[in-house]
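>>> coords please:
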Amino acid sequence: MPTEFRSLPIPPPVLEGIESLGFKECTPIQEGTLPITLAGKDVAGQAQTGTGKTAAFLIALFSRLLKTEPSPSSKLSSPRAIVIAPTRELVIQIAREATLLGQKTPFNIQAVYGGIDYQKQRSMLAEGVDLLIGTPGRLIDYYKQKVYDLRRVEVLVIDEADRMFDMGFIADLRFMMRRLPPYHKRQSMLFSATLTQRVMELAYEHMNNPIKIEVSPEQITAEKVEQILFHVERTKKIPLLLGLLKRESWERVLIFVNTKNQGEVLANRLTEQGYPARAITGDLPQKQRMKALEQFKERKVPILVATDVASRGLHIEGVSLVVNYDLPQDREAYVHRIGRTARAGAAGKALSLADEEYVMALEEIEEYIGQKIPVEWPEDDLFVQPKSIPHSERIQRTRPAHPPSRPTKGRPSSSRPRRSR
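Here you go, the predicted structure:
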């Protein structure tokens, strides 16, 4: 039987926040870490996004702050807890969940990240904050400007530590950790999709004898995800995808591709075929990425096409169908992708199209997840040929809403007459 939150020593204000979200029982990662973290000990936990690890560290964090008296304030803003995450989207998601879980607590919560609201974020941070959530670059930027200091930090959380290494943030992360109070004077929590040797070296270097909690890949892969694999020629992937979208029952679909160019092309093709879609890629400007995500969450756009880098940390409820248009070349990416559906105990489906370019990764993926992905051989009637779009209509769809004005032929009446030579 799963552990109920009420059976754990969680302060009433935090428990009220948990129950307001409709949660009663712990997920495996919460069940494994909360008894340790609520006792004030450090933990290094293996968990994917979508397994409840955000709530796991927030519940422990809020509980700790409610049980301890804050240190005397300094001249600078000085947070009592800090959460460091690798991407802007993940920072925004953590802050949103912290606001909901901490709604009955007195804590001031703020998120800082690159791309937007630089001066506004700076001013709010300077006014004081209890829980600070941010990306390494923006946190260091404000720290070096002496907008805040780290002398009062009681709780440190490092989220998605493996991705910190992958994205080249490890030097920035160590810069921050070396300026925190000593590890025995604070509580630290680290979460990572995999607890590799380099991740554990980081934990042992900057944490106080962390207890290692691992969830097996079988547990990490959502149990209620129905997985189906299609072997298909690369030239027939679009017709098969159109057929699957026609056959399956869905409201929102998340489609994964391996390259940004493929994402943009696929989103355009789907839109042309009557399936409105947006693409998010790593180099898309932040405002455009956030707009696309909001449109998807609000069901204004039913299909989102994403690369792995852009999708890291996505937390979107109600995604019943995930499609690996390109089979990922990293085994952990497969688990991460299909975990976008079947969240919070709901059922979901993950369809993967394995073509001749990417099929070589299949064996390693199946070995990692500990099972063979069921194969369905598509019948001819499952392939839907794309309808042709008139060339003039294609041009109209890509033309700017307000094309730049062109100069008129001849000399304007206001211009000077040309000098004779």
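>>> going forward, measure contacts and count neighbours with C-alpha atoms only.
Fine.
>>> and the residue nearest the centre of the chain, helix, strand or coil?
The residue lying closest to the centre of the chain (C-alpha atoms, centre = their mean) is G313, at 1.2 Å. Following DSSP: H, G, I helix; E, B strand; the rest coil, G313 is assigned to coil.
>>> quick one: contacts for it?
Contacts for G313 were tallied using C-alpha atoms under 8 Å, 6 or more residues apart in numbering; they are 49, 87, 89-90, 93.
>>> how about a cut-off of 10 Å?
G313 makes contact with 48-50, 85-94, 159-160, 336, 340, according to C-alpha atoms under 10 Å, 6 or more residues apart in numbering.
>>> How about T105?
Contacts of T105 (C-alpha under 10 Å, 6+ apart): 11-14, 16-17, 62-63, 65-66, 99.
>>> Can I get these in TSV including secondary structure and neighbour count?
Compiled in TSV, the contacts of T105 are given as follows (DSSP: H, G, I helix; E, B strand; the rest coil; neighbours: other C-alpha atoms under 10 Å):
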residue	secondary structure	neighbour count
P11	coil	17
P12	helix	13
P13	helix	17
V14	helix	23
E16	helix	17
G17	helix	20
F62	helix	24
S63	helix	24
L65	helix	18
L66	helix	16
T99	helix	17
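>>> structure for this one too, so we can compare:
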Amino acid sequence: MNETQDVSANHLSTQTFSNLDICEPVLKGIKETGFDYCTPIQALALPIALGGKDVAGQAQTGTGKTAAFLIATFHHLLKTEIENKPTSQLRALILAPTRELAIQIYEDAKPLNMHTGLKLGLAYGGTDYQKQREQLEAGVDVLIGTPGRIIDYFKQGVFNIKKLEVMVLDEADRMFDLGFINDIRYLFRSMSPAEERLSLMFSATLSLRVKELAYEHMASPESVVVETDRITAELVTEKAYLPSNPDKLPLLMGLLQAHAGLRCLVFINTKRMAEKIQATLNANGFENGMLSGDVPQRKRESLLKKFKSGEVNTLIATDVAARGLHISDVGLVINFDLPQDAEDYVHRIGRTARAGATGVAISLICETFGMHAADIEKYTGHKLPVERNYEDLLVKDMVIVEPPRRDKRGTRETRPDARKNSSTPKPASRVQKPKVAAIEPVKLKDPKTAAQSKPLRSRISRIGDVPAVG
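As a prediction, the model looks like this:
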């Protein structure tokens, strides 16, 4: 059975939570959070899930998917009383593709779980390994986390899922994108049979591979789809400019000045460019933060906290932050680089205009990434609205900073990856020692010997483009 609802006009449905068959402790938490009416995805999914049937749901980000599966999970667990439950036995498992999303789900669960008596647990990589392990060993009912860390603890016997009552997979399509799908299947095969648990799967898109996963590991799930007239969020105002590469940074500065006061996410494709933008904004008096894949977890959490509180108004991000983050009041998204995947465009601009709010998404179609505009327009079904006059927005007097290259670490900007090809020349540090020892200290007097040494010197200096010493 498939249920579809068009939400091109309204953010909320006419369905109230009080009219749904939700147990009192959960309903009390809903009321205390200030929720009265369901969003469309909640109105479609909750009656099915509350009845104990599996759901595969599709809706755009920021439409209330998280609250839908949390409410259904808590209600399902409270319907059944478990006596003498072993400490290691999990009752519900909620999987998310990223650390930030797992943390966000955990925070959203707290107020809804206030009166249930259920113990929540959180497990994700990058930090607090022993602390998280000790929390799980003490016993939790609902575990929220990322696949890698959860499988790590599971294989060590920290908890078991043989009698799991609820399984939730959030952002299922992103699990495929990030390469987690084998881990997901491993967990599905290790837990209770599909017929003995409630399974809920939510995704921005119910692609063929997501549907196959659902029908392989769920018990006849019902599909619920919330459709809009456009793939992109309905309340987002899209704009695009056609700057040259040298104009991109001055234009970015001008856009930030023109939208001063708005909380802004700036998306880029490479960490190197993220560092350049951050350094340039700092040099010109724009307080900002940068979120990328290799930022330490504690620093990431601290930065997101500052951004959510408004202490930092501009966040520069690679696509690690494009999915799953729920940050209210993001008024502006700037695609400094067009994404190379059209679907990522939708996820990026979906960071604004969430939960019924409005927002602006501006894309810079430049020489380097402009070729991706056609794919984006084909995927979204509409042209990007291009504004050709942007001269007045360019900041004339500004400092542009190039971040230092990390030569010693052999970053991609400074040397090829020797592991990809065994014939790749050795790095400079491995060539200099024999060159200095064999050539520089030796004073050659025999012309024949000197003549023979010149090709050797030239050959060594060409390896890895190592400059001659001396």
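>>> Superposing both, give me the TM-score.
Remark: TM-score between the superposed chains equals 0.88 [TM-score structural alignment, normalised by the length of structure 1]; 392 aligned residues with a C-alpha RMSD of 2.0 Å.
>>> The residue nearest to the centre of structure 1 matches what in structure 2?
Mapped onto structure 2 by TM-score structural alignment, G313 of structure 1 lines up with G324.
>>> any idea how far that match lies from E165 of structure 2?
The gap separating G324 of structure 2 from E165 of structure 2 is 25 Å, by C-alpha to C-alpha, to the nearest Å.
>>> in structure 1, which spans are strands?
43-46, 81-84, 109-112, 131-134, 155-158, 187-192, 211-213, 225-231, 253-256, 277-280, 303-306, 321-324, 348-354 (DSSP state E).
>>> Please identify which of these is closest to M1 of structure 1.
strand 211-213 (19.0 Å; C-alpha to C-alpha).
>>> residues in structure 2 aligned with the closest one?
Against structure 2, the aligned range for strand 211-213 of structure 1 is residues 222-224 (TM-score structural alignment).
>>> Relative to A342 of structure 2, how far out is the aligned residue in structure 2 for G370 of structure 1?
In structure 2, the residue matched to G370 of structure 1 (TM-score structural alignment) is G381. G381 of structure 2 sits 11 Å away from A342 of structure 2 when distances are taken as C-alpha to C-alpha.
>>> If you count surrounding residues, which of these two has more?
A342 (18 against 13; other C-alpha atoms under 10 Å).
>>> Can you show me the helices along the stretch 201-350 of structure 1?
Listed in chain order, the helices of the stretch 201-350 of structure 1 (DSSP state H, counting those that start in this stretch) span 217-220, 237-247, 260-272, 286-297, 308-311, 331-338.
>>> In the host helix or strand of A450 of structure 2, which residues are buried?
Assigned by DSSP states H and E, A450 of structure 2 belongs to helix 447-462. Using 16 or more other C-alpha atoms under 10 Å as the test for burial, helix 447-462 of structure 2 gives 457, 460-461.
>>> now do stretch 388-402 of structure 1
Judged by neighbour count using 16+ other C-alpha under 10 Å, stretch 388-402 of structure 1 contains no buried positions.
>>> R80 of structure 1 pairs with which position in structure 2?
In structure 2, the residue matched to R80 of structure 1 (TM-score structural alignment) is R91.
>>> what about its match, how many neighbours?
R91 of structure 2 sits with 23 neighbouring residues when counted by other C-alpha under 10 Å.
>>> try the one 3 residues further on
Residues lying near I94 of structure 2 (other C-alpha under 10 Å) number 24.
>>> Over to the one 4 residues further on?
One way to gauge burial is a neighbour count; for T98 of structure 2, by other C-alpha under 10 Å, it gives 23.
>>> didn't it look like it was pressed against T146?
Yes: using C-alpha atoms under 10 Å, T98 of structure 2 is in contact with T146, at 6.2 Å.
>>> which residues do those two both contact?
Each of 124-125, 175 lies in contact with both T98 of structure 2 and T146 under the rule C-alpha under 10 Å, 6+ apart.
>>> Give me the buried entries from those.
Among the shared contacts of T98 and T146 of structure 2, the ones that count as buried by 16+ other C-alpha under 10 Å are 124-125, 175.
>>> How much space separates the aligned residue in structure 2 for D149 of structure 1 from R99 of structure 2?
Under the alignment defined by TM-score structural alignment, D149 of structure 1 corresponds to N160 in structure 2. As for N160 of structure 2, its distance to R99 of structure 2 is 22 Å (criterion: C-alpha to C-alpha).
>>> can you check L27 of structure 2 too?
Distance, L27 of structure 2 to R99 of structure 2, using C-alpha to C-alpha: 28 Å.
>>> for G139 of structure 2, what are its contacts?
By C-alpha under 10 Å, 6+ apart, the contact list for G139 of structure 2 reads 85-90, 119-121, 158-159.
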